[in-house]
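**Q** have a look at this fold, sequence not included:
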């Protein structure tokens, strides 16, 4: 007797429908699983047989063959145990096959028949909706995750007997009640850090506000203790709330890795990932034997913070170049080819030299000039060209550190302005799928949306010629100027917007790494000005 049950196999962050064909024929008792199964899938036959026996089902002494089709896709994990067990019962005439065709099934079985949670339930539910299935039957712990997909009946099961009782009609299960998209369980994460904790550095806070408003990449270079890491870790507190589509994309990635908490079904906060500089290239962008997402994809629609940027290995940093441009990482392996999304805000921090005190007033640098240049050469020009905002930080002055300092604006102040700017961008790109902010705007839309005043265009032309900027830098300055216009409510890019956008790319200027040989405080990098400006 042959029975068929449908489940799903993960391919990247999506699921492919897998047909579990169970054949029960005469012969010596044997249980075999084929169809490119990996170790955990091959071991599932032991748990399936034990779970069926402990639930009171008597299996005939026959040869059982399970085929997981399509056979050219690698099957991983324990999610196939529930569908295999139901297929065995259907093949043994202990369960009708007709109800099995309306659902996709997934779940790991314990030896007593309990159904344990699995990874990748959200992609499984999406595959069921796209495939026209009536619903999914998943472990109770994963039901809220599957219920994020609308138009789908979600059946939550605790035990194998619950699944059999519903499919046989003896004890029907009630569909899991989904929560409205705007609601959900409270996140277990602590309240975000507030920018009011950072004393001084008003220009850097303005730059972070600009970055948050348009989703732009940032590089902060300055001495130790100047607030680089402190500012970066408070950036999520001023980022706008994710839309439901953005949250669903992020949740799929975390679902594939099994990183969703017990009290959280939908990722509502933008992720913030800060990997250590000893990370490998596979750990950063994804890959490995199982082709799993890396830190870059885990920061999708959020912030990827690389502290001590030059300390990362050169090959690790260089693999960021193409994903930063495309917003996706393509991983090709012998057995599969997967694509993971990775639209992130890259925020990096670095010291001006290995000792950290190059050209810092009141401190003595112990590095030679060659060491300083070698240190900065670890960050390649092509990678630096993909960063929209590059700024030098300064040591915090004493009057800002004292208790009598003025009250600093809170993150709520900046977030309100950022939300207003993002709302303008949502209206601007409402007909462009996958584009949520100015930094993600493709080149074909630049001339349509980046309308500048004649004086602003002249300023950009002069800056490109004066600093030798690339075409990519030209486009990124335009996007940055458009974000500044969105923040201030300008109908088009004004000259003040363009000037600020050019000033935010300080490391594009020749000689910015200037050694002050005259003594005294270093000369401040001059802001970009037109001839005749006051």
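**A** Received the coordinates, thanks. What you see is a predicted model, and the numbers here were worked out from it, not measured in a lab.
**Q** okay, CA-based contacts and neighbour counts for the rest of this
**A** Will do.
**Q** show me the contacts for residue 358.
**A** Residues near residue 358 by CA atoms under 8 Å, 6 or more residues apart in numbering: 223, 352, 364, 365, 367, 372.
**Q** can you report how many residues neighbour the last one?
**A** By that I understand residue 372. Per other CA atoms under 10 Å, the neighbour tally for residue 372 reads 18.
**Q** one more: residue 386?
**A** For residue 386, the tally of surrounding residues (other CA under 10 Å) stands at 20.
**Q** is it true that residue 340 touches residue 326?
**A** No. Residue 340 lies out of contact with residue 326 (CA atoms under 8 Å); the separation is 11.1 Å.
**Q** comparing these two, which residue is more hemmed in?
**A** residue 340 (25 against 14).
**Q** which secondary structure element contains the more buried one?
**A** In this assignment (DSSP states H and E), residue 340 forms part of strand 337-341.
**Q** which helices and strands does the helix or strand just after that strand pack with?
**A** Downstream of strand 337-341, the first helix or strand assigned by DSSP H and E is strand 345-350. If you count contacts as 3 or more CA pairs under 8 Å, 6 or more residues apart in numbering; DSSP states H and E, strand 345-350 packs onto strand 218-221, helix 228-233, strand 303-306.
**Q** can you mark which positions in strand 345-350 are buried?
**A** 345, 346, 347, 348, 349, 350 (16 or more other CA atoms under 10 Å).
**Q** now stretch 444-460
**A** 446, 449, 450, 451, 452, 456, 457, 459, 460.
**Q** for stretch 23-33, same thing?
**A** By 16+ other CA under 10 Å, the buried positions in stretch 23-33 come out as 23, 24, 25, 33.
**Q** residue 292 contacts residue 286, doesn't it?
**A** Yes. Counting by CA under 8 Å, residue 292 touches residue 286, with 5.6 Å between them.
**Q** so where do the strands sit in the stretch 201-350 of the chain?
**A** If DSSP state E, counting those that start in this stretch is used as the criterion, the strands of the stretch 201-350 of the chain fall at 218-221, 272-273, 286-287, 292-293, 303-306, 328-332, 337-341, 345-350.
**Q** another structure for you, compare them:
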């Protein structure tokens, strides 16, 4: 007998359909899995056999062939266990073809027949709903699958079946039991962020942190050890507004592909990723033997904090240049090109030199100024050109430490940031309504979620704007343009630096409640650009 069950394969965020074809025929007793399957898929034979035995079922003493079609598409992961098991049950006559024909099936089987969590259920559910199918998955992934876009009016064959065990799923499909429908729930944001009021002194750094939060700008903080750089970065998530529903869905989809789906609840909290400086290139941008999203994608619509920036490998840092510009990262392999979204805010911190005391009063650097030159030379000009805000964070004086805590808290700053972000969102929505952005043509090999790639490049704050959008919203007044022109000539600003200065100036105007970008905003934005030759190195 033959049977066919629909499942999926993942290439980045693309969900590609896969048919699990099962045939039981006379011949030598065997259980073969073909179709370019990796080791995890090949091992499903033992898990399926043990799970069926736990139910009191035995495989027929015949030749069993499982073909994963299309055969030239690489199959990875353990989520093929359940579709293979259901295909065998249909071929054995335990289930009917109609009972599983309208579903996309994912799930890993334990030896006792329990269904365990698998990654990628949310994008698979979105793809299934787009094609008018339901989805069968483990109960641990039910809340995640419920966000796939299924409507309450959909019939049972277009719904989410989340089963705790293979036995309960069989009973449901045979009409002997009813599985409860999973609920699409929002996560309660109970995380308590450190308060900005705990930091004494560093008023300039606090101002720049507010500007970075308001416009989504990249930030570099340079200062001696103990000056508060990491403390400032840790308080940034408490200043950022919650994710919009579309942003939350995209961020959760990436976490689902990485196996970090949690309890399946959709969270509106922005990610804050802070990898150690020993992280490899693959860990930062994605890749590996089995391609997985990296830190830049896991920080999608959130913050990527790189402490001790020059200690990261040069190759890993240079790999950030493309995602910072395009908002996505493409991992090229011989078999396929995998693309992940990566619209993140880069926050970095570093010491001025290896010992950290370059040009610091009361301390000496034994190799100054060569120590600072060599240390800062680890950062390339093109990478620094992509950072909008660069500030020095000096050591806090004892007099500042003795003062009482500042009166302004993170909640006060977050209110101003939220107001500025609301203005930006409304402005960009009005501009897009008047002049819709050109659509991104999907690649010829794109899967069921290719249309979502269009939203990755959609500007959501000032830091994302470019081209005609930036020219329309950030055109300075006559005095501001004259100042920017003179500064560009004297400082040798690149075209990228010119545009990034305009973005920062637009954010400063939003924080001031000004519709126009004035000379004052241009001057402050220019003060945050990194000078080509720092005074500390000129000594």
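**A** Sure, I can see it. Quantities reported herein were computed from a predicted structural model and do not represent experimental measurements.
**Q** does the nearest residue to residue 357 of the first structure once chain neighbours are set aside count as helix, strand or coil?
**A** In space, and not counting its chain neighbours, residue 357 of the first structure is closest to residue 365: 5.1 Å by CA to CA, 6 or more residues apart in numbering. Following DSSP: H, G, I helix; E, B strand; the rest coil, residue 365 of the first structure is assigned to coil.
**Q** report the contact partners of residue 365 of the first structure.
**A** 355, 356, 357, 358, 359.
**Q** try residue 410 of the second structure
**A** 195, 196, 197, 235, 238, 239.
**Q** which one of the residues you listed is nearest residue 53 of the second structure?
**A** Nearest to residue 53 of the second structure, judged by CA to CA, of these is residue 238 at 51.9 Å.
**Q** for the closest one, which non-adjacent residue is spatially closest?
**A** Nearest residue to residue 238 of the second structure in three dimensions, chain neighbours excluded: residue 193, at 5.5 Å (CA to CA, 6+ apart).
**Q** and the gap between that neighbour and residue 518 of the second structure?
**A** Residue 193 of the second structure sits 34 Å away from residue 518 of the second structure, going by CA to CA, to the nearest Å.
**Q** so these two - more neighbours on which side?
**A** Under the criterion of other CA under 10 Å, the comparison of residue 193 of the second structure against residue 518 puts residue 518 first, with 21 against 13.
**Q** mean shift of the helix or strand in which residue 383 of the first structure is found relative to the second structure?
**A** Using DSSP H and E, the element containing residue 383 of the first structure is helix 381-385. Comparison of helix 381-385 of the first structure with the second structure after fitting gives an average deviation of 0.5 Å (mean CA distance after the TM-score superposition for the first structure).
**Q** got the helices and strands packed on strand 345-350 of the first structure as CSV, with mean neighbour count and distance to residue 146 of the first structure columns?
**A** Formatted as CSV, these follow (neighbours: other CA atoms under 10 Å; distance: least, CA to CA, whole Å):
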stretch, mean neighbour count, distance to residue 146 of the first structure
strand 218-221, 25, 36
helix 228-233, 20, 32
strand 303-306, 26, 26
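**Q** so for residue 394 of the first structure, which of the strands of the stretch 201-350 of the first structure sits nearest?
**A** Per CA to CA, nearest to residue 394 of the first structure of these: strand 218-221, 8.9 Å.
**Q** for that closest one, which helices and strands make contact with it?
**A** When contacts are defined as 3+ CA pairs under 8 Å, 6+ apart, strand 218-221 of the first structure sits against strand 345-350, strand 389-392.
**Q** rewinding a little: map the residue nearest to residue 357 of the first structure onto the second structure.
**A** Matched to the second structure by TM-score structural alignment, residue 365 of the first structure sits across from residue 365.
**Q** ok, back up a step: what's the helix holding residue 383 of the first structure aligned against in the second structure?
**A** Going by TM-score structural alignment: helix 381-385 of the first structure matches residues 381-385.
**Q** how far does the longest strand out of those in the first structure sit from the chain's center?
**A** Counting by DSSP state E, the longest strand found in the first structure is strand 14-25. Its chain's average C-alpha position is 31 Å from that of strand 14-25 of the first structure, according to CA atoms, centre = their mean, to the nearest Å.
**Q** once aligned to the second structure, how far is that strand on average?
**A** Superposing on the second structure and averaging over aligned pairs (mean CA distance after the TM-score superposition for the first structure), strand 14-25 of the first structure comes out at 1.4 Å.
**Q** following element in sequence after whichever helix or strand residue 136 of the first structure is part of, please.
**A** Assessed by DSSP H and E, residue 136 of the first structure sits inside strand 135-139. As assigned by DSSP H and E, the chain's next helix or strand after strand 135-139 of the first structure is helix 143-146.
**Q** and the next helix or strand past that next one?
**A** Later in the chain than helix 143-146 of the first structure, the nearest helix or strand by DSSP H and E is strand 153-157.
**Q** which secondary structure elements does that following strand sit against?
**A** Judged by 3+ CA pairs under 8 Å, 6+ apart, the packing partners of strand 153-157 of the first structure are strand 135-139, helix 143-146.
**Q** CSV please, covering these and showing distance to residue 214 of the first structure.
**A** CSV is the format used below for those (distance: least, CA to CA, whole Å):
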stretch, distance to residue 214 of the first structure
strand 135-139, 38
helix 143-146, 30
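**Q** could I get these as a markdown table with mean neighbour count and distance to residue 83 of the first structure?
**A** Below are these laid out as a markdown table (neighbours: other CA under 10 Å; distance: least, CA to CA, whole Å):
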| stretch | mean neighbour count | distance to residue 83 of the first structure |
| --- | --- | --- |
| strand 135-139 | 27 | 9 |
| helix 143-146 | 26 | 16 |
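**Q** out of those, nearest to residue 204 of the first structure?
**A** Closest to residue 204 of the first structure of those is helix 143-146 (CA to CA; 38.9 Å).
**Q** how much does that closest one stray from the second structure?
**A** Mean deviation for helix 143-146 of the first structure: 0.7 Å (mean CA distance after the TM-score superposition for the first structure).
**Q** could you list every helix and strand in contact with that helix?
**A** Partner elements for helix 143-146 of the first structure (3+ CA pairs under 8 Å, 6+ apart): helix 121-130, strand 153-157.
**Q** now with 10 Å, please.
**A** If contacts are counted by 3 or more CA pairs under 10 Å, 6 or more residues apart in numbering; DSSP states H and E, helix 143-146 of the first structure sits against helix 121-130, strand 135-139, strand 153-157, helix 244-256.
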